[in-house]
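J.: Here you go, sequence then predicted model.
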Amino acid sequence: METTTALGEFLRTRRAQLRPEDAGLTPYPGRRRVPGLRREELALLAGVSATYYTRLEQGHSANASDGVLDALARALRLTGDERAHLYDLARPARPGRTPQHRPAKARPATRQLIDAMPQVPAAVLDRGNDVLAWNALGHALLAGHLDPTAPDRPADRPNLTRLLFLDPHTRELHARWEEDARTAVAALRLAVGRYPEDRRLAQLVGQLAIQSPEFAAMWARHPVRDCAVGSKSFRHPLVGPLELQFESLPLSDGTTHRLLLYSAAPDSPSAAALALLTGTLGTGTAGTGTLGAEWAAEVPAGRE
């Protein structure tokens, strides 16, 4: 993945979001060919020469100082996540950030941990949202139509972002699909910026850009956001509506793996529905292959 191109793209998208008037500038005279700030205007706001900024945006000027990057972040009114992303793109070769080429595996102790929480939907994810492991309830909630042992086989391993855009069952599961899709794209952008040499991330982006016009449109806007906590609304084919909180917790084991956990508010309808889904795990309805038929039956006509 060409980081300099990504840096220029990011800067251009953020320039396009600001008007000169919003930044307290008098617009340059003449017809404006592009929306938002011109390069010269952003350079003025950041206190650098227009020539230097142009070279930076075009990828011809490496090793920008902290002062320059901070000035650009202020001028562009970047969020904390966007500022971190700017640094990642401007300085891709950071010590300790090695590319991930071989399929990852969840540690046995981590698998043991999530299996010890039978009433909590849980999954272990890698940096690109591949599912490395899930407990029975996590499988039943997120992808009951898939083989529960699929995370054990790298060739068949589910990827939550790929499922969100390309799998009709997963799309129907997410009641706020567009919001969840934007969140997933923003998180993937952050991961790609942090690990520009990771071929698996590049392959995922390429596949989604080709097979999903919706992904391609969202990706082109270059959204960036760390999505470690939040809420999701599900339309589960077995237990109906679920409003769940999620947390994505990094594991302190020297990997870039994360623990994804879901919970429902106590004594809420969602808590009751989650308990009902938990109850199906001992009946053979979930986690044994028959759930796949239930999911398939619930997908509306025309979604396949």
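T.: In hand now; what should we look at?

J.: hey, let's count contacts and neighbours off CA atoms from now on
T.: Fine.

J.: Now stretch 275-283: buried residues?
T.: 275, 277-278, 280-281 (16 or more other CA atoms under 10 Å).

J.: With respect to residue 161, which of those is nearest?
T.: Residue 161 has its nearest neighbour among these in residue 277, at 23.3 Å by CA to CA.

J.: contacting residues for the closest residue to that closest one other than its chain neighbours?
T.: In this structure, residue 277 finds its nearest non-sequential neighbour in residue 239, 6.3 Å apart by CA to CA, 6 or more residues apart in numbering. Residue 239 makes contacts with 273-274, 276-277, as judged by CA atoms under 8 Å, 6 or more residues apart in numbering.

J.: alright, now check it against this:
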Amino acid sequence: MTRSDLGAYLTARRAQVTPAEANLHSTGHRRVPGLRREEVALLAGVSIDYYIRLEQGRERTPSAHVVDALAVALRLDEDGRQHLFRLAGLSPSTRTAAGTGRVDPSLRELMDAWPHNPAIIYNRAYDVLASNTIADALFHDWTHSRNLMHVVFTDPAAHTFYQDWHDVAVNSVAGFRLGHGQAPADPRIRQVLTELLAHSPEFTDLWARHDARGKALARKRFRHPDVGPLTLTMQTFDVRSSPGQELVVYHAEPASASRAALALLGSLAATGRQPG
């Protein structure tokens, strides 16, 4: 029997919900973490037999009503709910690529007008399609890779560069899973997924959790080899003219040590100098 993506997602998500979170009284020894199958069925108002068929892949076409009930039972956020609908075939997966490689010239001009704000545009495969000068300096001129998933999971310096590496890793995988759900047949997304599964046990463990959500980190803490620690707030925007592309812009709090460090980084980047 081959378990469907829908069944795998349901299994992974119920393991993340405790009985207490679902307002259920827990009794007896629990062999698995999270909710039992019968508890999810009860919360969603479906028979236990039907729910088991969903998890086992023997039932793959639940109604929208059932999927909505399952999303509530599993306490999914909006990204997770939309992902569940897509897996159930009720919200069409996009047929577009990971995100066209062409970046609007006017958007590039806008990014270049932010000398003190690192800005990047990436696609669903997390390939960086465009970046301004200070972003290049922040990410070490992309000497390891211009794919953010590879930067996080295969760059030996990543655990030092990202001071909260685990949080960054969890959110990166959840975002990548969301993009994969939107375009599961896209060859570039599948290539990146294959590479990460082959070369990063840490990615493989997080991928098995089936988290799916958009950018969740409002702040990131970096440790840059040239200017030291930086705490930056990031804002993420969908590029409406190019579905699948996202723009991320970083900034530092006014009058902060991070603002001074970012200004120094911008100055070094603009002049091509090394720190004294």
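T.: Received it, and whenever you're ready, just let me know what you need. Quick caveat, the model's predicted, so the values are computed rather than measured.

J.: Drop the TM-score for these two in here.
T.: After superposition, the two chains reach a TM-score of 0.88 (TM-score structural alignment, normalised by the length of structure 2), with 275 aligned residues with a CA RMSD of 2.7 Å.

J.: hmm, back to that, same list as before, the buried residues of stretch 275-283 of structure 1 that is, but in a markdown table and with secondary structure and distance to residue 233 of structure 1 included.
T.: Below are the buried residues of stretch 275-283 of structure 1 laid out as a markdown table (DSSP: H, G, I helix; E, B strand; the rest coil; distance: CA to CA, whole Å):
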| residue | secondary structure | distance to residue 233 of structure 1 |
| --- | --- | --- |
| 275 | helix | 16 |
| 277 | helix | 15 |
| 278 | helix | 18 |
| 280 | helix | 20 |
| 281 | coil | 21 |
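
J.: Of the contacts of residue 239 of structure 1, which belong to helices?
T.: Among those, the members found in helices (DSSP state H) are 273-274, 276-277.

J.: would CSV of the residues you listed with distance to residue 41 of structure 1 be doable?
T.: Formatted as CSV, those follow (distance: CA to CA, whole Å):
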residue, distance to residue 41 of structure 1
273, 54
274, 53
276, 58
277, 56
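
J.: Figure out the helix or strand that residue 235 of structure 1 lives in.
T.: Here residue 235 of structure 1 sits within strand 229-236, counting by DSSP states H and E.

J.: Then residue 229 of structure 2?
T.: strand 228-238.

J.: Residue 89 of structure 2 too?
T.: Going by DSSP H and E, residue 89 of structure 2 is not in any helix or strand.

J.: The residue nearest to residue 277 of structure 1 -> structure 2?
T.: Using TM-score structural alignment as the criterion, the counterpart of residue 239 of structure 1 in structure 2 is residue 227.

J.: where does that match sit relative to residue 137 of structure 2, distance-wise?
T.: Distance, residue 227 of structure 2 to residue 137 of structure 2, by CA to CA, to the nearest Å: 10 Å.

J.: how about the helices in structure 1?
T.: Using DSSP H, helices in structure 1 cover 3-16, 39-46, 50-57, 66-75, 80-90, 108-115, 136-143, 160-166, 168-173, 177-194, 199-211, 213-220, 269-280, 290-298.

J.: Among those helices, which comes closest to residue 234 of structure 1?
T.: helix 168-173 (5.3 Å).

J.: Can you mark which positions in the closest one are buried?
T.: Result for helix 168-173 of structure 1 [16+ other CA under 10 Å]: buried residues 168-173.

J.: can you redo those as JSON lines with distance to residue 200 of structure 1?
T.: Output for the buried residues of helix 168-173 of structure 1, formatted as JSON lines (distance: CA to CA, whole Å):
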{"residue": "168", "distance to residue 200 of structure 1": "23"}
{"residue": "169", "distance to residue 200 of structure 1": "24"}
{"residue": "170", "distance to residue 200 of structure 1": "22"}
{"residue": "171", "distance to residue 200 of structure 1": "23"}
{"residue": "172", "distance to residue 200 of structure 1": "26"}
{"residue": "173", "distance to residue 200 of structure 1": "26"}
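
J.: which of these lies closest to residue 73 of structure 1?
T.: residue 171 (35.2 Å).

J.: which residue in structure 2 lines up with the closest one?
T.: Match for residue 171 of structure 1 (TM-score structural alignment): residue 159.

J.: show me what contacts its match?
T.: 152, 165.

J.: do the one 4 residues further on as well
T.: When contacts are counted by CA under 8 Å, 6+ apart, residue 163 of structure 2 touches 220-223.

J.: Compare the residues you listed and tell me which is most surrounded.
T.: residue 222 (22 neighbours; other CA atoms under 10 Å).

J.: burial of residue 172 of structure 2, as a residue count?
T.: So residue 172 of structure 2, with other CA under 10 Å, has 26 neighbours.

J.: That one -> structure 1?
T.: Checking TM-score structural alignment: residue 172 of structure 2 goes with residue 184.

J.: likewise residue 53 of structure 2?
T.: Match for residue 53 of structure 2 (TM-score structural alignment): residue 55.

J.: count of neighbours near the closest residue to its match other than its chain neighbours?
T.: Leaving aside its chain neighbours, residue 55 of structure 1 sits nearest to residue 61 (5.5 Å; criterion: CA to CA, 6+ apart). A count of nearby residues for residue 61 of structure 1, using other CA under 10 Å, gives 14.

J.: Could you do residue 66 of structure 1 as well?
T.: Residue 66 of structure 1, neighbours per other CA under 10 Å, totals 10.

J.: Tell me which residues of stretch 109-119 of structure 2 come out buried.
T.: For stretch 109-119 of structure 2, by 16+ other CA under 10 Å, it's 111-112, 115-119.

J.: what does that stretch correspond to over in structure 1?
T.: The aligned range for stretch 109-119 of structure 2 is 112-122, by TM-score structural alignment.
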